[in-house]
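>>> Structure here, sequence nowhere to be found:
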């Protein structure tokens, strides 16, 4: 089954979403860490009140995590799950 075109397509679709999203998030995360270590003056700059850029970007990490989760669920429901279900049914001989 792993050599089948359907499985290869499923794997390709999955990787086309997951790898770029993972790289983008890691770059975003390490940028935050690097800024926290090397740009302390910038991270300590107040945006408004006692809210600093460090806090804004740190909270942005949480927002980004939830956004990526939302996007992945939507992607999986539209692209991955129907293909996986089709492969499962084929492997089980069409039994639901």
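Perfect, I can see it now. Keep in mind it's a predicted model, so treat the numbers as computed, not measured.
>>> Only C-alpha atoms from now on, for both contacts and neighbour counts.
OK.
>>> For stretch 15-33, buried residues please.
Going by neighbour count (16 or more other Cα atoms under 10 Å), the buried part of stretch 15-33 is 25, 28-29, 32.
>>> same thing with stretch 88-96?
So for stretch 88-96, nothing qualifies as buried (16+ other Cα under 10 Å).
>>> Okay, helices next: where are they in this structure?
Secondary structure of the chain by DSSP state H: the helices cover 5-38, 40-43, 53-75, 81-91.
>>> Next up, a structure to set beside the first:
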């Protein structure tokens, strides 16, 4: 390709990045990632704030040596796995097919 041809149309990557399909893909990703990140950070902040400002509540025994603080801490791990599972399902349905089409476009040079 000539240098002038590349300037007028851009590389295939620049063309794909400027395409409506790529903008839609980026939007789909952000529709999941931003709200889920905010929800997880709020959940984690609640845990930290309760541990800092409500230690008596967090020390409340539930069964034996298991208290509310321990349960909240373990639920942090559970929520991480739940979010991961939700993301994989969302990506399989909403992101991966569109990304595959864009990759085919790039690799095929079309």
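That came in fine, so what should we check first? Note that the coordinates shown come from a computational prediction; the quantities given were computed from them, not determined experimentally.
>>> Got a TM-score for the pair?
Superposed pair, TM-score by TM-score structural alignment, normalised by the length of structure 1: 0.94. Supporting alignment: 95 aligned residues with a Cα RMSD of 1.3 Å.
>>> Let me know the closest of the buried residues of stretch 15-33 of structure 1 to residue 53 of structure 1.
Residue 53 of structure 1 lies nearest to residue 32 out of those, by Cα to Cα, at 10.3 Å.
>>> Tell me how far the closest one lies from residue 20 of structure 1.
Going from residue 32 of structure 1 to residue 20 of structure 1 by Cα to Cα, to the nearest Å gives 18 Å.
>>> In structure 2, what stretch matches stretch 15-25 of structure 1?
Mapped onto structure 2 using TM-score structural alignment, stretch 15-25 of structure 1 spans residues 30-40.
>>> Now do the matching stretch: distance to the chain's middle.
Relative to its chain's centre, stretch 30-40 of structure 2 lies at 6 Å (Cα atoms, centre = their mean, to the nearest Å).
>>> List the contacts of that stretch.
79, 83, 87, 90 (Cα atoms under 8 Å, 6 or more residues apart in numbering).
>>> Got a quick PyMOL command for the buried subset of those?
To isolate in PyMOL the members of those that are buried, counting by 16+ other Cα under 10 Å, one can use:
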select buried, resi 87
